[in-house]
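Undergrad: Sharing a model that was predicted from the sequence below.
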Amino acid sequence: MGPLKGVKVIDMTTVLMGPYATQMLGDYGADVIKVENLDGDVTRLIGPTRHPGMGPVFLNTNRNKRSVALDLKKPGGRDALLRLIQSADVLIYNVRPQAMARLQLGYDVVSDINPRLIYTGVFGFGQDGPYAAKPAYDDLIQGATALPALMAQTGDGVPRYVPNALVDRIVGLTAVGAICASLVHRDRTGHGQRLDIPMFETMAGFVMGDHMGGLTYEPPLDKGGYARHLSRDRRPYKTSDGYICVIVYNDKQWASFFQATGRDDLRSNPVFSSFAGRATNIDTVYAELARIFETRTTAEWIDLLTTADIPVMPMHDLESILQDPHLVSTGFFPVVDHPSEGRIRSMKASARWSETPVETMRLAPRLNEHGSDVLKEAGFSAEEIASLVRGGATLAALNSTTE
């Protein structure tokens, strides 16, 4: 199942950025082998849990993977990983490259073992600049790419991070695309390659693509920034009984809005009557919309705007989104039976293929749940696996007293 069926991925990543990317590869059909240390991915510990080591962040970022626990600082653990790499198509890690080199797992080492391997690093900074060895986290990269400064401009002047691991997920998505492109190249040429996806550069392009503005030109025409995005009234609009998300954008939508609301006075106002006028006076336009939307209930506005074909959506919270009629209809949040956690709410892959449909084959694994199977597939005998357990390079198989 899935367009990546037959692709084997060695996933050495932890926390969110890398695991999010490899979950998508698994969703698309790849065989993802999650290599964890003997304590497991730290996200196993985050959030409310029914059982230790199976927290919601982990459950929602590690489906369609198999788990094997290896201590890569022990010779036996490192050697086991190298044997797994021999038959892999992709290796992905999210520590700094310097840490991979200390483990003697740099590209120069693994490419000799498997020249067809796509050796993928998702980490903080490009390796040809002064930040190469710096650690990086989502919050740091948000700050370094101006997101808190932009948030301050649109609110009360206080810089704030976006309340989402935005950087980790965007860089993870970027990694998925880059890996798939590298697999196409490998299939055409027979050659693997090293692939670096730095967080800082990825997000600098992501943010500045919107906000470069007059800084695009040399000399600059202004101080940058996309005026519509930075308007303080670009926000969910307060209605008489709640909030609503509306965008009245092009001339056709504005004409429909004037007619539906009976605001012919705005139709003849140059501030509202043309795209150029609205763009130049966006703060005035959004402030007037905010006043208009307070005059009716949310339900009244949704009915009126939907009839007028003006883009409108409800403003959900974390609970109400689970009951959204579209997501309910498409089955986006299926409740499934996890082997150890019981009934849990999962999420479907959003992409759809007509010829290679995807489905969840495995829910997030317990630590080392598939360790014995993965090692046997790599050619390890039962005695070799038992020796790795005795040497502290891996854990005993689940529900086993012999390994």
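TA: Arrived safely. None of these values were measured; they are calculated from a predicted model. Numbering: from 1, shown residues only.

Undergrad: can we go C-alpha only for contacts and neighbour counts from here?
TA: Will do.

Undergrad: show me where the stretch 201-350 of the chain has strands.
TA: Along the stretch 201-350 of the chain, counting by DSSP state E, counting those that start in this stretch, strands occupy 237-238, 243-246, 312-314, 335-338, 342-345.

Undergrad: here comes the other one, which I'd like you to weigh against the first:
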Amino acid sequence: MSAATGPEATGPLKGIRVLDMTAVVLGPFCTQTLGDWGAEVIKIEPPTGDIVRASGLFRTRGMAAVFMGLNRNKRSLAVDLKSEEGKEVLRRLIPTVDVLVTNVRPAGMRRLGFGPEECRKLNPKMVFAVATGFGQDGPHRARPAFDEIIQAASGLADVVGEAEGEPRFVPSLVADKITGMALLSAVLGALLHRERTGEAQTVEVPMLETLTAFVSVEHLGGMAFDPPIGEPGYKRLRHRKPARTKDGWITLLPYSSANWVAFFTAAGHADLIEELHLRDPVQRNANIDKVYEALRRVALERTTAEWLQLCEEQDVPATAFTKIGDLPKHPHLEAVQMFGLHEHPTEGRVRIARPPTRFEKTPANIRSHAPRLGEHTAEVLGELGFGEAEIAAMAEKRVIRTA
């Protein structure tokens, strides 16, 4: 189904129109959520397409699983913005939208002729939201940035690899997705300000600063004070590891003093309560190495299922480990229908994780599949007043691409 023929938007952003000039993961993660929440999203792509279209597994080249996971509820307009005809398309499109979201580097947008100042002349009421690698008031402002670059520079890789004595990356695009969520929040904040005052603004969300703030919440540690009163880091997290059981693995996470006392009592090791100072959080944290060592030793005494039952009875946080391939069969995720099967016109049946946020009055919904490259080019150009002959001429010159 296309955006024009699918179900209507029901989310809280219905009526908001978004110009999506983002690519890869960070920006599309943000704009897909805007679309899930009801906004109309027009995705600008070069005639060669978003590079993530060919990233990873696919049935049809250009429709990779990663791309489909980031670009539902969007229309694809494939146009060469370096051409004068392509620039004219953008000049007509900008006055029709509420928000422009981009992760093109600011210098690149200015070279195209569509920096914040130029866009404001075309649409004074449009929010201009840009994700950058590094804040534009710093010396690294012109550097390119990708997920691993930011994991490394923000201290996250250092924290993840500390136990092994060498930096390690989180094997997920967390820098992109966390910054994407921050970008989403920034767009909503700017839209709320415009709603209240009528004033639009430019919003910048830099990856390094966003991830640094994210990591430093707990990992500044003693450096949160000046002069420092201890080392950086959050010692307790260093010791949180999967625990072996008789037949597998489990995450045991007694948290409060009551949790620790209840767990060791029910486990038959009440003698450790006083020995490890489990009732006093300050003494417990000071002794955390021995506490977690004891927890892992005790975990070997029962099976994973036995520990889960005990922890449920004692209201102690715990869970087994889920393999990625088993996620659709996780009992909770299955019960809440987290994954659904959808028919894609070219890719056949595809599995999609639904929008996770629940709105009581204005539910998010999936209205359209991830688009083929240029699937909606002619449709959008027609809405902007381009005639059939003009559209055909632009296609002939390869200024645009249609599906």
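TA: Sure, I can see it. Being a predicted model, the structure only gives us computed values, none of them experimental.

Undergrad: I figured Lys82 of structure 2 was touching Leu112, is that so?
TA: Yes: between Lys82 of structure 2 and Leu112 there is a contact at 6.8 Å, judged by Cα atoms under 8 Å.

Undergrad: quick one on the thing from earlier: of all the strands of the stretch 201-350 of structure 1, which gets the most neighbours per residue?
TA: strand 237-238 (a mean of 22; mean count of other Cα atoms under 10 Å).

Undergrad: who does that one touch, helix- and strand-wise?
TA: strand 243-246, helix 282-293 (3 or more Cα pairs under 8 Å, 6 or more residues apart in numbering; DSSP states H and E).

Undergrad: winner for burial among those?
TA: Of those, strand 243-246 is the most buried (mean count of other Cα under 10 Å), at a mean of 20.

Undergrad: on contacts alone, who are the packing partners of it?
TA: strand 237-238, strand 312-314.

Undergrad: if I pick the counterpart of Asn164 of structure 1 in structure 2, what's in contact with it?
TA: Matched by TM-score structural alignment, Asn164 of structure 1 corresponds to Ser172 in structure 2. Going by Cα atoms under 8 Å, 6 or more residues apart in numbering, Ser172 of structure 2 touches no other residue.

Undergrad: Assign Ser172 of structure 2 to one of the three secondary structure states.
TA: At Ser172 of structure 2 the chain is in coil, as set by DSSP: H, G, I helix; E, B strand; the rest coil.

Undergrad: ok, it to Ile178 of structure 2 distance?
TA: As judged by Cα to Cα, to the nearest Å, Ser172 of structure 2 and Ile178 of structure 2 stand 11 Å apart.

Undergrad: Could you do Arg105 of structure 2 as well?
TA: 19 Å.

Undergrad: out of the helices and strands packed on strand 237-238 of structure 1, which comes closest to Asp222 of structure 1?
TA: Closest approach to Asp222 of structure 1 among these (Cα to Cα): helix 282-293, 16.9 Å.

Undergrad: Quick one: list the elements packing against the closest one.
TA: So helix 282-293 of structure 1, by 3+ Cα pairs under 8 Å, 6+ apart, packs with helix 227-230, strand 237-238.

Undergrad: of the ones you listed, which approaches Arg50 of structure 1 most closely?
TA: For these, the distance to Arg50 of structure 1 is smallest for strand 237-238, at 38.4 Å, taking Cα to Cα.

Undergrad: counterpart of the closest one in structure 2, which residues?
TA: The alignment of strand 237-238 of structure 1 onto structure 2 (TM-score structural alignment) covers residues 243-244.

Undergrad: Tell me which helix or strand the residue most central in space within structure 1 sits in.
TA: For structure 1, the residue nearest the mean C-alpha position is Arg169 (2.3 Å; Cα atoms, centre = their mean). Secondary structure from DSSP states H and E places Arg169 of structure 1 in helix 166-189.

Undergrad: Following element in sequence after that helix, please.
TA: strand 193-198.

Undergrad: Mean per-residue distance, the match of strand 237-238 of structure 1 versus structure 1.
TA: Following superposition, stretch 243-244 of structure 2 is found to deviate from structure 1 by 1.0 Å on average (mean Cα distance after the TM-score superposition for structure 1).

Undergrad: can you list contacts of that stretch?
TA: For stretch 243-244 of structure 2, contacts defined as Cα under 8 Å, 6+ apart pick out 249-252, 296, 299-300.

Undergrad: Stretch 175-184 of structure 1 now?
TA: Applying Cα under 8 Å, 6+ apart, the set of residues contacting stretch 175-184 of structure 1 is 21-22, 24-25, 90, 118, 120, 122, 192-193, 195, 197.

Undergrad: let's see 10 Å
TA: Here stretch 175-184 of structure 1 makes contact (Cα atoms under 10 Å, 6 or more residues apart in numbering) with 4, 7, 17-18, 20-25, 89-92, 116-122, 169, 171-173, 185-186, 188-198.

Undergrad: Filter those down to the buried ones, ChimeraX style.
TA: Those of the contacts of stretch 175-184 of structure 1 that count as buried under 16 or more other Cα atoms under 10 Å are selected in ChimeraX with:
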select :4,7,17,18,20,21,22,23,24,25,89,90,91,92,116,117,118,119,120,121,122,169,171,172,173,186,191,192,193,195,196,197,198
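
Undergrad: Confirm that Ile44 of structure 2 sits in a strand.
TA: Yes: looking at Ile44 of structure 2 with three-state DSSP, it is inside a strand.

Undergrad: Around it, count how many other residues there are.
TA: Residues near Ile44 of structure 2, counting by other Cα atoms under 10 Å, number 26.

Undergrad: Any figure for the gap between the aligned partner of it in structure 1 and Glu341 of structure 1?
TA: Matched to structure 1 by TM-score structural alignment, Ile44 of structure 2 sits across from Val35. Val35 of structure 1 sits 21 Å away from Glu341 of structure 1 when distances are taken as Cα to Cα.
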